[in-house]
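Enquirer: Kindly generate the corresponding structure for this input.
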Amino acid sequence: MSANAQPAGEAGASDSQRLDKWLWAARFFKTRPLAVEAINGGKVHVDGQRAKPGRTVRPGTRLSIHKGQLEWQIEVRAVSKQRRPASEAVLLFAEDEASRLKRQALVQERRAGPSLRSEQRGRPTKRDRRRLSELTGK
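Expert: You can find the predicted model right below:
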């Protein structure tokens, strides 16, 4: 763990952090404005309740994060004042096993499903354009 990340057991003046900064440092969002937008949009819940970007999180805080179809149920383990590499950001939280399995199943299902690109055939043919003209009356 880096010098900027503190384990959950350590007590100190800097054992809390703004929610938007923590989400950015833990690499859930690429920028802080994206994190703020998600929080204000109700996509992030702290201990089961909607929160504001300035809400402080401490080790032990439970978060629910929704991004698209994916959902994470996590517990904050540490805070980091800087955005560190992904290998270190993973140490900042612990994800529930059920949440991880559900998210992995969704990702596998999406990968196994038919690709939208394979269903597209490109530009309509002359025959297709004639049929469209008949339907629209043009």
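Enquirer: only C-alpha atoms for contact and neighbour calcs from this point on.
Expert: OK.
Enquirer: quick one: secondary structure of Ser99?
Expert: Assigned state for Ser99: helix (three-state reduction, DSSP: H, G, I helix; E, B strand; the rest coil).
Enquirer: and it, what does it touch?
Expert: By C-alpha atoms under 8 Å, 6 or more residues apart in numbering, Ser99 lies in contact with 71-73.
Enquirer: at 6 Å what do you get?
Expert: When contacts are counted by C-alpha atoms under 6 Å, 6 or more residues apart in numbering, Ser99 is found next to 72-73.
Enquirer: May I ask which helix or strand encompasses Ala35?
Expert: helix 32-40 (DSSP states H and E).
Enquirer: for Leu23, that is, sorry about that
Expert: Counting by DSSP H and E, Leu23 is found in helix 19-25.
Enquirer: and that helix, what other elements does it pack with?
Expert: Under the contact criterion of 3 or more C-alpha pairs under 6 Å, 6 or more residues apart in numbering; DSSP states H and E, helix 19-25 touches helix 32-40.
Enquirer: one more, for comparison:
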Amino acid sequence: MSKNSVRIDKWLWAARFFKTRGLATEMVSGGHVQMNGERVKASRAVKIGDRLNIVRNQETYVVTITALAEKRGSATIAQTLYQETEESQKSREEQNQLRKLNAASAPAPDKRPDKKARRQIIRFRRRED
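Expert: Take a look at the predicted model:
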């Protein structure tokens, strides 16, 4: 590997998109990360200017690589490694708003169900099957 390229799994880990390098490798292999619109392997080298589509949990990030790093540093340094597109930021904010509205429309119960309520829930679920 030359000094102007880094493995994609190392870069994703250094940029703090994934907590461990193993998880980054798994996500790349699973097709959750695309480089320049193509599915890639974890050993693929990234360069400055490459565009990545990263799907993490329910969020999609579209970023352009602005700097390379093989080692994980602080979060402030990690944020300088990429530039997220405005469309990506807007779509993530819209998705967050939708999730908040969905959570507000189905509030959590005040307490856990007691024994009688649990039995009713079990009976109700069995009727649906």
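Enquirer: List the TM-score for the superposed pair.
Expert: Superposed pair, TM-score by TM-score structural alignment, normalised by the length of structure 2: 0.83. Supporting alignment: 125 aligned residues with a C-alpha RMSD of 2.6 Å.
Enquirer: Structure 2: matching residues for the helix or strand just after the helix holding Ala35 of structure 1?
Expert: As assigned by DSSP H and E, the chain's next helix or strand after helix 32-40 of structure 1 is strand 44-46. Per TM-score structural alignment, the counterpart of strand 44-46 of structure 1 in structure 2 is residues 33-35.
Enquirer: Break down structure 1 into its helices, ranges please.
Expert: In structure 1, the segments counted as helices under DSSP state H are 19-25, 32-40, 86-89, 97-112, 116-119, 126-136.
Enquirer: Which one of these lies nearest to Thr56 of structure 1?
Expert: Nearest of the helices of structure 1 to Thr56 of structure 1, taken as C-alpha to C-alpha: helix 19-25 at 5.6 Å.
Enquirer: Now do that closest one: which range of structure 2 does it align onto?
Expert: Using TM-score structural alignment, helix 19-25 of structure 1 corresponds to residues 8-14 of structure 2.
Enquirer: So which residues make contact with the matching stretch?
Expert: Residues outside stretch 8-14 of structure 2 that contact it (C-alpha under 6 Å, 6+ apart): 21, 24-25, 42, 44-46, 70-72.
Enquirer: For Gln58 of structure 2, see how far away the residue lying farthest from the centre of structure 2 is.
Expert: The centre of structure 2 is farthest from one residue, Lys116, which by C-alpha atoms, centre = their mean lies 40.0 Å away. Remark: distance between Lys116 of structure 2 and Gln58 of structure 2 (C-alpha to C-alpha, to the nearest Å) = 36 Å.
Enquirer: again with Thr76 of structure 2
Expert: 24 Å.
Enquirer: Equivalent analysis for Ala78 of structure 2, please.
Expert: The value you get for Ala78 of structure 2 to Gln58 of structure 2, if C-alpha to C-alpha is used, is 21 Å.
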